[in-house]
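**Q** Sequence first, then the predicted structure:
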Amino acid sequence: MMAHSPIRAHLVLLLVPAALLGGALAAQHAYGLYPCEMCMWQRWPHVVALILASLALFVKGGARASCLLLAALALGTSGAIGAFHAGVEYGFWTGPTTCTAPPSASDDFMTAIIAAPVVRCDTAPWSLFGISLAGYNALISLLSAGVALWLMKRR
């Protein structure tokens, strides 16, 4: 059973970021839940984790372990950003002002983007059991990164 731990860690680091990215894109394109700036910040570490975990399929030894470790750290980074974002949504602290301030009507570029949805980072567009999408990303990403690191250490 111990020999399978790195394989399981690799599966976690491939499947979880892919599922979370797929869910975010489905929420955006199929259900109209447009992402705010901080939502987009959470997606980039998932992309990095997916690239690194995929790269680990083609390398061996220490390079594979390094790719998986970096993928787990990237997954954890997305979770940390998600936790920060959830804190902004729940009003625990303030987020970036570019994300939470209402747009100014005097800006010239407003006519060009008037049709685009205005998405604020301090408002959760969806929640389940009081947990927003950013909160779920934080929980799932941090837990999965921890599990992957634990599985890699078990080797």
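**A** Noted; the coordinates are in hand. Residues are numbered from 1 along each chain as shown.
**Q** Please make it C-alpha for all contacts and neighbour counts, starting now.
**A** Noted.
**Q** got a list of contacts for stretch 139-151?
**A** With C-alpha atoms under 8 Å, 6 or more residues apart in numbering as the contact definition, stretch 139-151 has outside contacts at 5-6, 8-10, 12-13, 16-17, 69, 72-73, 75-76, 78-80, 83.
**Q** Among these, name the ones in helices.
**A** 5-6, 8-10, 12-13, 16-17, 69, 72-73, 75-76, 78-80, 83 (DSSP state H).
**Q** Give me the buried subset of those.
**A** The neighbour count (16 or more other C-alpha atoms under 10 Å) marks 5-6, 9-10, 12-13, 16-17, 69, 72-73, 75-76, 78-80, 83 as buried among the ones in helices among the contacts of stretch 139-151.
**Q** Quick one: distance of stretch 119-136 to the chain centre.
**A** Distance of stretch 119-136 from its chain centroid, counting by C-alpha atoms, centre = their mean, to the nearest Å, is 13 Å.
**Q** Below is structure B, check it against A:
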Amino acid sequence: MTRNSLIFIAAGGSFALLAGAFLFQAIGYAPCQLCLWQRWPHAAAIVIGALVLAAGFSGRLWAWLGALAAAATGGIGIYHTGIERGWWQGPTSCTGSGDLGSGADLLSMDGPALVLCDQVSLWILGLSMASWNVIFSLAFMAIWIMAARR
């Protein structure tokens, strides 16, 4: 496989994961803060792939940057999965242990509801979406690395 083919697969995979995240959001699975953080590196990988494939940017540096983006989202996913499974404490701003203000704030119907990072809203084959993000992101990272080494 050529470098560009591998980049197409890796960036296309990030595009598919990001599209899937938006689809789940559209059907009612609101993302937590960590879910949103996981999206940004996928967006970066897509942009990197587009720069290489459509704009003609070349060189190994771009593939290494794609690998870094995939590693970043995978790392955030590992952190998020650990919070969901109770392996470690998460940020107090998005976990059940956080200070959510007064009771009156919780009863307010104004604004969106807080989605907690330590609560899994959807399990797929025994894994949360954060866990699936880790698996796919690490696979994409490996593909980006293969592209960089070509």
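**A** Okay, I see it. Not measured: the values here are computed from a predicted model.
**Q** TM-score for the pair, please.
**A** Overlay of the two chains. TM-score (TM-score structural alignment, normalised by the length of the second structure): 0.87; 147 aligned residues with a C-alpha RMSD of 2.1 Å.
**Q** And residue 11 of the first structure, what's its match in the second structure?
**A** Aligning on TM-score structural alignment places residue 11 of the first structure opposite residue 8 in the second structure.
**Q** what's the spacing between the residue sitting furthest away from the middle of the second structure and residue 129 of the second structure?
**A** No residue in the second structure sits farther from the centre than residue 104, which is 33.1 Å out by C-alpha atoms, centre = their mean. Distance, residue 104 of the second structure to residue 129 of the second structure, using C-alpha to C-alpha, to the nearest Å: 32 Å.
**Q** what are the ranges of the strands in the first structure?
**A** With DSSP state E as the criterion, the first structure has strands at 127-128, 131-132.
**Q** which residue numbers in the second structure go with the last one?
**A** In the comparison with the second structure, strand 131-132 of the first structure aligns to the range 127-128 (TM-score structural alignment).
**Q** Give me the mean distance between the matching stretch and the first structure.
**A** Mean deviation of stretch 127-128 of the second structure relative to the first structure after superposition (mean C-alpha distance after the TM-score superposition for the first structure): 0.5 Å.
**Q** Pick out the residue closest to the middle of the first structure.
**A** By C-alpha atoms, centre = their mean, the first structure has its centre lying nearest to residue 42, at 3.6 Å.
**Q** That residue matches what in the second structure?
**A** Match for residue 42 of the first structure (TM-score structural alignment): residue 38.
**Q** repeat for residue 103 of the first structure
**A** Aligned counterpart of residue 103 of the first structure in the second structure: residue 100 (TM-score structural alignment).
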